[in-house]
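1. Following is a predicted model, sequence given first.
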Amino acid sequence: MSTIVRFALRVVVLAVIIFVVTRLVSGIVVTPNPEGTFGEAGTYLWVALLFALVNTVVGPVVRLLSLPFVVLTLGLFLLVINAALLGLTAALSDRLDVTGFGAAVVGGFLIALFSWIAELVLPLKVRD
């Protein structure tokens, strides 16, 4: 599979994960745009693409800068980082709303958990 197809598959899987998380966590809401090009699914695809870009660009920098806290808390600070990245995505998008720190932490944890499960099941990464 080419890199572009693999990235598109990751975004689609992430859109499904975000859809599930919005159903499980009451403080995370995606406001769909039924008149958009792809309808309501397009809104979830847009939010997933934005979250993937934030996670790819900002995520490594934040994780590197907070490495002492991650080590000190035995990795639990990564929940705060995931919540911050989800909050940043919500700040950049007018379609995603995250109300409260608790909802962001639970949502970030569920997105990370479901993404990890999806990577185990689907061929989303380039293998050597």
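-> Now that the structure is in, tell me what you want to look at.
2. C-alpha only now, for contacts and for neighbours.
-> Fine.
3. Go through stretch 94-109 and flag the buried ones.
-> Residues of stretch 94-109 classed as buried: R95, L96, D97, V98, A103, A104, V105, V106, G107, G108, F109 (neighbour count, 16 or more other Cα atoms under 10 Å).
4. How far does it stretch from one end to the other?
-> End-to-end distance for stretch 94-109, by Cα to Cα, to the nearest Å: 22 Å.
5. Give me the distance from that stretch to the chain's centre.
-> Relative to the centre of its chain, stretch 94-109 is centred 10 Å away, using Cα atoms, centre = their mean, to the nearest Å.
6. Second structure for comparison follows:
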Amino acid sequence: MINIIIKYIIIAIVVLFGSRYISGIKIDGFQTAVLVVLAMGFANTFLKPILKLISFPITILSLGLFLLVINVIVVYIVDYFIEGFTVTGFIPPLIFSFVLSISSTVLGWFFDKD
């Protein structure tokens, strides 16, 4: 349990520093970053599979490239619900979702050992 908490705190720090270097992403503070990470985890767990199912024909026709659009939609959904988190454009939330995914994967290698 403590590994999950540490993992989310480190991802929140990565998100906070990433928002300083990605020009279209604004996060007010560390508490907002933690809320963004928790909301992104929730959205990726529950909303993203629904969006993938609904957009399956478009994803097939685009040879999987529509999944990038789904990632951006998920970031915009989190932007709508979290106050203090602002997203503009298409490329910044795409980069943001890549940074979040890569950092989560790398931290998973270290913290999810059984």
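-> Structure received. Note that the coordinates shown come from a computational prediction; the quantities given were computed from them, not determined experimentally.
7. what's the TM-score here?
-> For these two chains in superposition, a TM-score of 0.81 is obtained (TM-score structural alignment, normalised by the length of the second structure); 114 aligned residues with a Cα RMSD of 2.1 Å.
8. for the buried residues of stretch 94-109 of the first structure, which one is nearest V30 of the first structure?
-> Nearest to V30 of the first structure out of the buried residues of stretch 94-109 of the first structure is L96 (Cα to Cα; 4.6 Å).
9. Map V87 of the second structure across to the first structure for me.
-> Using TM-score structural alignment, the partner of V87 of the second structure in the first structure is V98.
10. how much space is there between that match and R6 of the first structure?
-> Distance of V98 of the first structure to R6 of the first structure, given as Cα to Cα: 28 Å.
11. Please identify which helix or strand holds the spatially most central residue of the first structure.
-> Centroid-nearest residue in the first structure: F51, 4.8 Å away (criterion: Cα atoms, centre = their mean). F51 of the first structure belongs to helix 39-57 when assigned by DSSP states H and E.
12. Need the contact partners of that helix.
-> By Cα atoms under 8 Å, 6 or more residues apart in numbering, the surrounding residues in contact with helix 39-57 of the first structure are 11-12, 14-16, 18-19, 30-34, 36, 85-86, 88-89, 93, 95-96.
13. Mark which of those residues are part of helices, please.
-> Mapping those onto helices (DSSP state H) picks out V11, V12, L14, A15, V16, I18, F19, L85, L86, L88, T89.
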